[in-house]
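Q: This is a predicted model, with the sequence first.
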Amino acid sequence: MRFFKYCKTELLQNNYFHAVLEANKGLFQRIRDLSAIQKDGINLIEEVFSKNPILIINNYQTSSEQNEHNGFCNLLKGLCSMFRNPTAHEPKVDWNISEQDALDILGIISYCHRRLDNAQRIR
């Protein structure tokens, strides 16, 4: 559970809003570290996982592997748009995150970290 190091304090305080924010920021930092690209958000994801990817999460040879890779790229964009950006730009009082929502979101982030564990840098 790589995400835990980014949001342990917030989780122990039941601060789900900031736990989700910190876990998302940690995921995007890991992508920067693996790719050596210093962009952020959607721009980072598009450059690293686009049609001419820097990182691949599988062999990226077959149509199915490319579809899976593109789906992973879209999942990361979704995390950014749906959870990272609102928590970074909206007041906590206006954007409530329940414990169940936080656990579900952190599960998705954990899955993304696991896929990055085997990512290959190809350029």
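A: Structure's in. What do you need? Every value quoted in this text rests on a predicted model; they were computed, and no experiment measured them. Residues are numbered from 1 along each chain as shown.
Q: okay, CA-based contacts and neighbour counts for the rest of this
A: OK.
Q: Apart from its neighbours in sequence, what residue is nearest Arg115?
A: Using Cα to Cα, 6 or more residues apart in numbering and skipping the chain neighbours, the partner closest in space to Arg115 is Ile57 (6.2 Å).
Q: hold the first one in mind and look at this next one:
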Amino acid sequence: MSVLIIDGLKLFNTAFAVGNPYVAYGSLRTSSEQNQQKGLKEMLCSVIHMVRNVTAHELRIHGDVNEKDAVDIMT
């Protein structure tokens, strides 16, 4: 269970923030590690834009993304 009660982009931006993250991909001491953290956060945010937002804000007939399509988008 998370202590964060937000979702979507706000959740990823908060959870994976470089300054004070809830989840860190490394020690975040070097600029390379900070870039990896930012990259992971941005990839997760892209999934929100490409999959979650489309299915949440479109009629099911227009925005239905099945599991195979979602996996294809993430890979």
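A: Looks like it came in fine. Note that this is a predicted model, so its numbers are computed, not measured.
Q: what TM-score do we get after superposing?
A: The TM-score (TM-score structural alignment, normalised by the length of the second structure) is 0.77; 74 aligned residues with a Cα RMSD of 2.3 Å.
Q: What residue in the second structure is paired with Asp117 of the first structure?
A: For Asp117 of the first structure, the aligned position in the second structure is a gap, per TM-score structural alignment.
Q: scratch that, Gly26 of the first structure is what I was asking about
A: Across the two structures, Gly26 of the first structure finds no equivalent in the second structure, going by TM-score structural alignment.
Q: Do a quick rundown of the helices in the second structure.
A: Using DSSP state H, the helices found in the second structure span residues 8-15, 31-47, 53-57, 60-63, 67-74.
Q: nearest to Pro21 of the second structure, of these?
A: Pro21 of the second structure lies closest, by Cα to Cα, to one member of the helices of the second structure: helix 8-15, at 5.3 Å.
Q: tell me what the closest one is packed against?
A: The contact analysis (3 or more Cα pairs under 8 Å, 6 or more residues apart in numbering; DSSP states H and E) places helix 8-15 of the second structure against helix 31-47.
Q: okay, the angle between the helix it packs on and helix 8-15?
A: 160 degrees (axes from the mean of the first three to the mean of the last three Cα atoms, to 10 degrees).
Q: Helix 31-47 of the second structure aligns to what range in the first structure?
A: Counting by TM-score structural alignment, helix 31-47 of the second structure pairs with residues 63-79 of the first structure.
Q: Could you list the buried residues of that stretch?
A: Gln66, His69, Asn70, Phe72, Cys73, Asn74, Leu75, Leu76, Lys77, Leu79 (16 or more other Cα atoms under 10 Å).
Q: With stretch 104-123 of the first structure instead?
A: Residues of stretch 104-123 of the first structure classed as buried: Ile105, Leu106, Ile109, Ser110, Cys112, His113, Leu116, Ala119 (neighbour count, 16+ other Cα under 10 Å).
Q: Any idea which residue is closest to the centre of the second structure?
A: Most central residue of the second structure, judged by C-alpha distance to the mean C-alpha position with Cα atoms, centre = their mean, is Leu44 at 2.3 Å.
Q: and the gap between that one and Phe16 of the second structure?
A: Per Cα to Cα, to the nearest Å, Leu44 of the second structure is found 10 Å from Phe16 of the second structure.
Q: Sweet, I'm off.
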